[in-house]
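got a structure for you, letters missing:
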């Protein structure tokens, strides 16, 4: 906002004091216009906002103009009920002030308008109004995932939008409003747009162990596009446990388990045989099932099998598990004979099943298989480098958040 008219008024008072040599007395004299109580400026200004109980259209800019040829507007401030400021601009001649950022929907606003007449006497007017609520068809809502609970340090935070957002500028507005915090703090972190309706958030390298992670949206009432406004969304809180990592070396047929960086177990395993090689890369535990029926038809294998598998820890949606495979114990630790899963003895699988939880890390190295997909078949988010990950953000290449958007999302302090 342009505060220059107010500054000139104060300087004029200072010069008058110096000229009269009377200190504050001259400026505070009852005969000077600035000593008077501010008059009601209602008749001096015109406001484009609603009258009475009507609500303002948040799509339209607000305007305050000076009426007549005498006097001018010196300052206008506009805030909502939470103390968030609306950006505005005052013309150089003091004749017009207007908003330069959109209003929030379904919000209460207060405008403080300052004026002065031809003699320099100050006027004041306080205006209050409410904005309307866009139709439900325009509401953009966010569903955070996973469900609240305790997870491993590899669990990404997800944000599912109920409507697609494709425009880069609109995506930036959405992304700035989606907040994720970790205590203790994680190293780095940003959102990645998987597609027009799904975002994932992860730090640079896993979450801290025993952390509390919260996600919430500040989108409520925020204009995203001409046809889309932010709606209210439920916040999310999850916690992490120990940092649990399982590293399967398909070349030497062993799975090594680490807790908080220290090795706690080494298990002989068998992984995918030629033609069914296990995927390389980092996967995240998706869930656990005590028993799963696995058939050759589910993966199109030529050699027939139909088995009830126990202590199954799932790592991809397409059916890759760490599970008990008592029929292959002779090969475990020696050769790869499975159709892509990691097989081990029943006792080892039961231990793994009891030790790992959703969000824990399962990594495969030295396999001849393809690399784990980043998205679409589980959580392969960690297989993208930090550089590639940040390129998936709508804010990539920006050093600072948009100042207008920040003013609307956060109260001034």
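Looks like it came in fine. The structure presented is a predicted model; accordingly, all values stated were derived computationally and were not measured.

switch to C-alpha atoms for all contacts and neighbour counts from now on
Noted.

just want the most central residue of the protein.
Centroid-nearest residue in the chain, with C-alpha atoms, centre = their mean: residue 178, separated by 2.2 Å.

packing partners for the biggest helix by length in the chain?
Using DSSP state H, we find that the single longest helix of the chain is helix 4-20. On a contact count with 3 or more C-alpha pairs under 8 Å, 6 or more residues apart in numbering; DSSP states H and E, helix 4-20 meets helix 23-28, strand 72-80.

and with 7 Å instead?
Judged by 3 or more C-alpha pairs under 7 Å, 6 or more residues apart in numbering; DSSP states H and E, helix 4-20 is in contact with helix 23-28.

how about the helix it packs on, which residues are buried there?
26, 27, 28 (16 or more other C-alpha atoms under 10 Å).

what's the closest of these to residue 15?
Checking the buried residues of helix 23-28 against residue 15 by C-alpha to C-alpha gives residue 27 as the nearest, at 9.7 Å.

who's in contact with the closest one?
13, 17 (C-alpha atoms under 7 Å, 6 or more residues apart in numbering).

buried set for stretch 90-109?
90, 94-99, 101-109.

no no, stretch 130-147
Those buried within stretch 130-147 under the rule 16+ other C-alpha under 10 Å are 130-134, 138-146.

quote the end-to-end distance of it.
End-to-end span of stretch 130-147 (C-alpha to C-alpha, to the nearest Å): 35 Å.

which other residues reach that stretch?
55-58, 105-109, 157-163, 227-234, 236.

try it again with 8 Å
For stretch 130-147, the external contacting residues (C-alpha atoms under 8 Å, 6 or more residues apart in numbering) are 54-58, 103-109, 157-163, 215-217, 221, 227-236, 238.

put this beside the first:
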């Protein structure tokens, strides 16, 4: 018979820890335990399959905590990593054993807090510190764009350090890449290829939204030998909803702010053979001066022009820019080599009005449709169902929770050629 105080506590009804990165609470507890009942040190009663402080645990094997002898039982266990994230586990019905139910993360330090009760009802406590071995092969992630202010059309990108094609591995990765927004929106990741993912809402981002992007992949097991690596989080904000709608048929650009028209500008777009692409484009950058030459796009008619107030919408060189040489045609005819030209004053106004991530939409052109991924951000031209089908989690609900490299990396010279 134990000499410890015979104070009876209420047993926990069994431990059910929620998945990684979500807080956990036992559904019972020892709330009836008198404040004077100080827990005893249960070190002599508890053992683990990884000796505390003596060796590192294999992340491929579950962590198991057991109670020795017949004089005590486990009532509660919590296991958290250094950032406070919980790992799931289950307690046996007889209270003799607790074990993790999901793989441990590689290269991670866990604090495991064990609560016990002896045969007389006295509460015991034991804290274990468990470190797991690191992984030889890590998958890192780079989010884009850089933190900052953007337009409502800006997609989020994730660039992986190596290609992943296995559907199950993709599901693990995608589940760990988190996009939180305020206000909350419906959105989804889409796998562009084995190394690149884009995230967009069903519709454009709300005006004046905050978007936080982070990864829970670090240390997470992806395949038998591949584990997740680190990722730098990014935080984006959106401004007003700015949309520029260029009608190539009427030779007019209508600029909307939050759905209301603020300007109508006479323009010229691509002439036959150089027709401007139809569809939704996202502003990629702004350059107050660009030199544009016919050689850059292989045009048969020679030109070498200094161009001012140039707002880029494709990697292949489509801009909205000042074109003082074509003022006589603006509002009446399409005479450019694919860009949208306007007067110098209107181009400067437009340049100062918009930001990276704002929307430029072209309609009624004889040109081809803007592609989704290979010439800038044409993401919004893909129907939502098709976009969702590109997710490894397409059968799950797609929303951000409340709260890859920017613009697909460094393009080669051929994709950076400007055109007028």
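Cool, the structure landed. The shown structure was predicted, so the numbers you read here are calculated from the model rather than taken from an experiment.

and the buried ones among the contacts of stretch 130-147 of the first structure, selectable in ChimeraX?
Command for ChimeraX that selects the buried part of the contacts of stretch 130-147 of the first structure, burial taken from 16+ other C-alpha under 10 Å:
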select :55,56,57,58,103,104,105,106,107,108,109,157,158,159,160,161,163,215,216,217,221,228,229,230,231,232,233,235,236,238
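
quick one: residue 156 of the second structure and residue 201 touch, right?
No: assessed by C-alpha atoms under 8 Å, residue 156 of the second structure is found out of contact with residue 201, at 9.8 Å.

can you give me the strands for the stretch 251-400 of the first structure?
Assigned by DSSP state E, counting those that start in this stretch, the stretch 251-400 of the first structure shows strands spanning 254-259, 262-268, 281-284, 287-295, 306-314, 321-324, 342-344, 361-365.

with distance to residue 376 of the first structure and mean neighbour count added, can I get these in TSV?
Compiled in TSV, the strands of the stretch 251-400 of the first structure are given as follows (distance: least, C-alpha to C-alpha, whole Å; neighbours: other C-alpha atoms under 10 Å):
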stretch	distance to residue 376 of the first structure	mean neighbour count
strand 254-259	25	19
strand 262-268	29	14
strand 281-284	12	26
strand 287-295	16	15
strand 306-314	15	19
strand 321-324	16	26
strand 342-344	20	29
strand 361-365	17	22
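
just so I know, which of those lies nearest residue 397 of the first structure?
Among these, strand 281-284 sits nearest to residue 397 of the first structure (C-alpha to C-alpha), with 26.9 Å.

return the mean post-superposition distance for that closest one against the second structure.
For strand 281-284 of the first structure, the mean deviation from the second structure after alignment is 0.5 Å (mean C-alpha distance after the TM-score superposition for the first structure).

so that strand corresponds to what in the second structure?
Residues 279-282 of the second structure are where strand 281-284 of the first structure lands when matched by TM-score structural alignment.

farthest-apart pair in the buried residues of stretch 90-109 of the first structure, please.
94 and 106 (30.0 Å).

for residue 272 of the first structure, give me its contacts.
Counting by C-alpha under 8 Å, 6+ apart, residue 272 of the first structure makes contact with 278, 336, 337, 338, 339, 340, 341, 342.

tell me the most packed of these, by neighbour count.
residue 342 (30 neighbours; other C-alpha atoms under 10 Å).

mind listing what the residue mapped onto it from the second structure touches?
When the second structure is aligned by TM-score structural alignment, the residue opposite residue 342 of the first structure is residue 340. By C-alpha under 8 Å, 6+ apart, the contact list for residue 340 of the second structure reads 267, 268, 269, 270, 276, 318, 319, 320, 321, 420.

and residue 79 of the first structure, by the same measure?
By C-alpha under 8 Å, 6+ apart, the residues touching residue 79 of the first structure are 85, 86, 109, 110, 111.

and residue 265 of the first structure, by the same measure?
Here residue 265 of the first structure is in contact with 256, 257, 258 (C-alpha under 8 Å, 6+ apart).

can you do 7 Å?
Residues in contact with residue 265 of the first structure, defined by C-alpha under 7 Å, 6+ apart, are 256, 257.

endpoints of stretch 123-143 of the second structure, how far apart?
47 Å.

what does stretch 61-80 of the second structure give?
First-to-last residue span, stretch 61-80 of the second structure, C-alpha to C-alpha: 17 Å.

so which bits of that stretch are buried?
Per 16+ other C-alpha under 10 Å, stretch 61-80 of the second structure contains these buried residues: 62-67, 72-80.

and those, which two are furthest apart?
72 and 80 (23.7 Å).

was I right to think residue 257 of the second structure contacts residue 244?
No: under the criterion of C-alpha atoms under 7 Å, residue 257 of the second structure is not in contact with residue 244, lying 8.9 Å apart.

report the set of residues contacting both of the two.
With C-alpha under 7 Å, 6+ apart, residue 257 of the second structure and residue 244 have no common neighbours.

how near is residue 37 of the first structure to residue 153 of the first structure?
For residue 37 of the first structure relative to residue 153 of the first structure (C-alpha to C-alpha), the value is 62 Å.

what about the two, which has more around it?
Ranked by neighbour count (other C-alpha under 10 Å), residue 37 of the first structure and residue 153 place residue 153 first, with 25 against 11.

setting aside sequence neighbours, what's the nearest residue to the more buried one?
Sequence neighbours aside, residue 207 is the residue nearest to residue 153 of the first structure in space, at 4.8 Å (criterion: C-alpha to C-alpha, 6 or more residues apart in numbering).

that neighbour maps to what in the second structure?
Aligned by TM-score structural alignment, residue 207 of the first structure pairs with residue 205 of the second structure.

the first structure: which residue goes with residue 240 of the second structure?
In the first structure, residue 240 of the second structure lands on residue 242 (TM-score structural alignment).

that match and residue 210 touch, don't they?
Yes: counting by C-alpha under 7 Å, residue 242 of the first structure touches residue 210, with 6.3 Å between them.

follow-up on the earlier one: tell me the one of the contacts of residue 79 of the first structure nearest residue 11 of the first structure?
When the contacts of residue 79 of the first structure are compared against residue 11 of the first structure (criterion: C-alpha to C-alpha), the nearest one is residue 111, at 25.4 Å.

would you confirm that that closest one contacts residue 77?
Yes: using C-alpha under 7 Å, residue 111 of the first structure is in contact with residue 77, at 5.6 Å.

please, where are all the helices along the stretch 301-413 of the first structure?
Along the stretch 301-413 of the first structure, counting by DSSP state H, counting those that start in this stretch, helices occupy 346-355, 386-391, 403-409.

which part of the second structure matches the second one?
Under TM-score structural alignment, the alignment places helix 386-391 of the first structure onto residues 384-389 of the second structure.
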